[in-house]
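> heads up, no residue letters with this:
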């Protein structure tokens, strides 16, 4: 069902009420059309609500969405899902009343999944979830209408929200599932009910909340709990925890478990790979089908994940050769490897923005990408690193251990911030030490003042380290150089 302009209708008032066991206000004859709304989207944020959205008023630790219902309706939301009628609304405000709005959102997600007849792919892993999800979307869109989780909406409210937005007539749906505690993925996968599930890798991430990495593997393996025996698990054959994940998939009764990697027995096997500064050339065998493709994302980690993507495409019934051709069109995501050329007064620098998040394995991968970068004349390879969070008692050694991958990458200078990164800074040879500060806010101006034309600067850290402040300071150099040029022109210099 679609609007007159062809936009898919996700929810009618009657369907949403039935899905949530909610109550629609009594209709007034003159205003009956307002009670028969049709939603083309679902939103939980009044700041970004779009005309046609159903606004869900969630109660959180800092904000109560009920306080923003009037704003959402004023911006074009066709109705609001609420657990109480907010004060000050007109009597004919289009509302859907439920006991609990988060439970109501989950109900919408479950019903949307039941109505969906395409193939559903779920993605989890210690690192690479969002990049793999985006690559899957790029590949599958060449094969049919494809929906994917927006951004990193992979938690207890992001997953049901994503499901509630799922168009019933699409061919493929892709959902990212995240966690930092045991039991969280189990709840999410039972809502998503994936036909195909990929675990990109298992690494030392969120160690603060687990006794060991084996516990992390078990938590990732919860993704199989929402699958039927007809489902397909896709696993990293080169990961040390492959056997543990394989056993979990078999215990769950999955009839098909495929693997990817360099291993001779991998279903998607890397045959050859040429790594370059901004791309890679890959040749692989995907269950007997040989494919060669260009991957527009640099780094060995992206190459390995691309094998998993093609295996998911195969499991979902897609054409592997057509999908592989899409890899050359993938664009880096903001905060996850996005490159920008920053003009300076004389020349420019290259910024590699990895500021969204960090873990030991992701740091090493980013260092390797930096190592492949080619600085300009007189330029240097510079790493600007913030604390990696949630690593528990192993945090000091894991931070200090980054010295070796940085050395192997030929890094010329390292700037650090945060108490944990002090362990790395102290481990570095004196020639590599830039500056260390307590916070990114202190470090940002120091880095901006130190860079020069030809430099390649990679910025990375956990979200809590706020390394985006460093990125913003470097991007602002572009404005400064333009301002300086304008002043020089006006003065006749």
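Looks like it came in fine. Computed from a prediction, not measured in an experiment: that's the story for all the values here. Numbering: from 1, shown residues only.

> could you use CA atoms for every contact and neighbour count after this?
Will do.

> tell me the secondary structure at the residue most central in space within the chain.
The centre of the chain sits closest to residue 130, judged by C-alpha atoms, centre = their mean, with a distance of 2.9 Å. Following DSSP: H, G, I helix; E, B strand; the rest coil, we place residue 130 in the helix state.

> wait, it sits on residue 174?
No: between residue 130 and residue 174 there is no contact under C-alpha atoms under 8 Å: 10.6 Å.

> got the contact list for the spatially closest residue to residue 231 that is not a sequence neighbour?
Excluding the flanking residues, the one nearest residue 231 by C-alpha to C-alpha, 6 or more residues apart in numbering is residue 195, at 4.8 Å. Counting by C-alpha atoms under 8 Å, 6 or more residues apart in numbering, residue 195 touches 119, 120, 121, 122, 227, 228, 230, 231, 232, 316.

> help me confirm that the fourth one is found in a strand?
Yes: counting by three-state DSSP, one finds residue 122 located in a strand.

> pull the contacting residues for it.
The contact partners of residue 122, by C-alpha under 8 Å, 6+ apart, come to 174, 175, 176, 177, 189, 192, 194, 195, 196, 197, 198, 223.

> work out for me the element the second one sits within.
It refers to residue 175. strand 172-176 (DSSP states H and E).

> who touches that strand?
With contacts defined as C-alpha under 8 Å, 6+ apart, strand 172-176 is touched by 118-124, 129-130, 133, 136-137, 140, 144-149, 152-154, 159, 162, 166, 192.

> which of these count as buried?
118-124, 129-130, 133, 136-137, 140, 146-149, 153-154, 159, 162, 166, 192 (16 or more other C-alpha atoms under 10 Å).

> got another one to weigh against that:
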């Protein structure tokens, strides 16, 4: 399927096409280029995409957006980053369906994936979403540029770590429905307090299309602040949460023996009961936001329940698997993609519900500024409440937590992910439940990969 022709790219980016070509996909990372893709040669302080043009075309690129001479089929522009934004704008302009924007301190990727799963049930093949966590100044326009012209619903995740960033992104996405999942301490190095974070997240409402709907967390202490931020731009604001005052609320949320939750939700005078495959009250909250958005979009609510029941865990955000340990297998809960104080507490609460001995591999939480030591030390109580018997702490910023836990649980404080993985080989036993969570920069995904690979190697050995 043709996503962009050379003529369309040139018109959208104010560029000049050197050849006629048609592209079925878009990428700015040469390693992700596949046959028929458009390669956008972005330039930056540390890299220049033009150096990878030969590689991109060797992998099958159909054309490229460039700002320098090349013999390959291309559209030449003055600035390739500006061109990527222009291409995203053009994709949004030609799409006649419904657009949903998602942001929040925690839960935005999970909510985006759940929304896609739910909507794809009603509109199979007609729903587009941003992949991975492509939620920043390059990821958002790329996700827009990849959107097929006949898409009926587009779901886009938007993130930020400074005030003003979300205002720019939402201006590109121009959502009809804008969701804030939750407000929590994250990137606090760049904000005076949580209220400032709420204000920055509230920027998402500035891009709402006329008649647009804002969806905000009722249980948040910043609820009224978010509602006020939405008021000038939203025709309607819907709240979700556990409190009876929420427009979309959980009447019941019961944990099942499998770890899933059985949820009964109320939307006005309607009631929906469903099984939520993902464990934890934070996922119940995500599910309520999804219900609210799907209802506004006019999709089938019953199909939402089916989708939420069948959702698998996301890599780095709750995926689960068995890995070999001394004497047998252990359960690994992969929350390695990112961490802040709120998400740490939420996932430790999930660990608390698991049978067996509990081990927590926790990486430092970054970008917390002057309050970092306090935020880390404050994790001691949630760790104890989760009945953690061994805490493997990774990174220098974990020192205050190591001190707070001293004498209360077994603590190992190591400098990096590689050392943590090595320690686990002797520490983990059959029947253990192991949580792995930390800021992405700590690299705990390598711990998860090491454990998963060990399991795969063991399985191959049994079969030979």
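Here it is on my side, so go on. Here the structure is a predicted model, which means the values were calculated and not measured.

> quick one: map the residue nearest to the centre of structure 1 onto structure 2.
Alignment note (TM-score structural alignment): residue 130 of structure 1 maps to residue 109 of structure 2.

> can you tell me how far that match sits from residue 427 of structure 2?
32 Å (C-alpha to C-alpha, to the nearest Å).

> same thing with residue 296 of structure 2?
On the measure of C-alpha to C-alpha, residue 296 of structure 2 and residue 427 of structure 2 end up 49 Å apart.

> just residue 307 of structure 2 next, same as before
37 Å.

> so between those two, which is more surrounded?
Using other C-alpha atoms under 10 Å as the criterion, residue 307 of structure 2 and residue 427 rank with residue 307 on top: 23 against 14.

> map that one across to structure 1 for me.
Residue pairing (TM-score structural alignment): residue 307 of structure 2 is matched to residue 326 of structure 1.

> burial count for the residue nearest to its match when sequence neighbours are not counted?
The shortest distance from residue 326 of structure 1 to any non-neighbouring residue, by C-alpha to C-alpha, 6+ apart, is to residue 139 (5.4 Å). Using other C-alpha under 10 Å, residue 139 of structure 1 is surrounded by 26 other residues.

> next one: residue 437 of structure 2
By the measure other C-alpha under 10 Å, the count of residues near residue 437 of structure 2 is 34.

> ok, residue 55 of structure 2 next?
If we define neighbours as other C-alpha under 10 Å, then residue 55 of structure 2 has 14 of them.

> identify the residues contacting it.
residue 30.

> any idea how far residue 330 of structure 2 is from it?
Shown here: residue 55 of structure 2 relative to residue 330 of structure 2, a distance of 42 Å by C-alpha to C-alpha.

> so who does the residue opposite residue 111 of structure 1 in structure 2 once aligned touch?
Under the alignment (TM-score structural alignment), residue 111 of structure 1 maps onto residue 90 of structure 2. Residues counted as contacts of residue 90 of structure 2 (C-alpha under 8 Å, 6+ apart) are 12, 145.

> packing partners of the lengthiest helix in structure 2?
Scanning structure 2 for the helix with the most residues, using DSSP state H, yields helix 445-463. Secondary-structure packing of helix 445-463 of structure 2 (3 or more C-alpha pairs under 8 Å, 6 or more residues apart in numbering; DSSP states H and E): strand 319-325, helix 417-427.

> turn these into JSON lines, including distance to residue 272 of structure 2.
Output for these, formatted as JSON lines (distance: least, C-alpha to C-alpha, whole Å):
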{"stretch": "strand 319-325", "distance to residue 272 of structure 2": "26"}
{"stretch": "helix 417-427", "distance to residue 272 of structure 2": "43"}
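
> how about the ones you listed, which one is nearest residue 283 of structure 2?
For these, the distance to residue 283 of structure 2 is smallest for strand 319-325, at 13.1 Å, taking C-alpha to C-alpha.

> how much does that closest one stray from structure 1?
Compared with structure 1 after fitting, strand 319-325 of structure 2 deviates on average by 1.6 Å (mean C-alpha distance after the TM-score superposition for structure 1).

> against structure 1, where does the helix or strand following that strand fall?
Following strand 319-325 of structure 2 in sequence order, the next helix or strand is strand 328-335 (DSSP H and E). Mapped onto structure 1 using TM-score structural alignment, strand 328-335 of structure 2 spans residues 347-354.

> list the buried ones in the matching stretch?
Buried, per 16+ other C-alpha under 10 Å, within stretch 347-354 of structure 1: 348, 349, 350, 351, 352, 353, 354.
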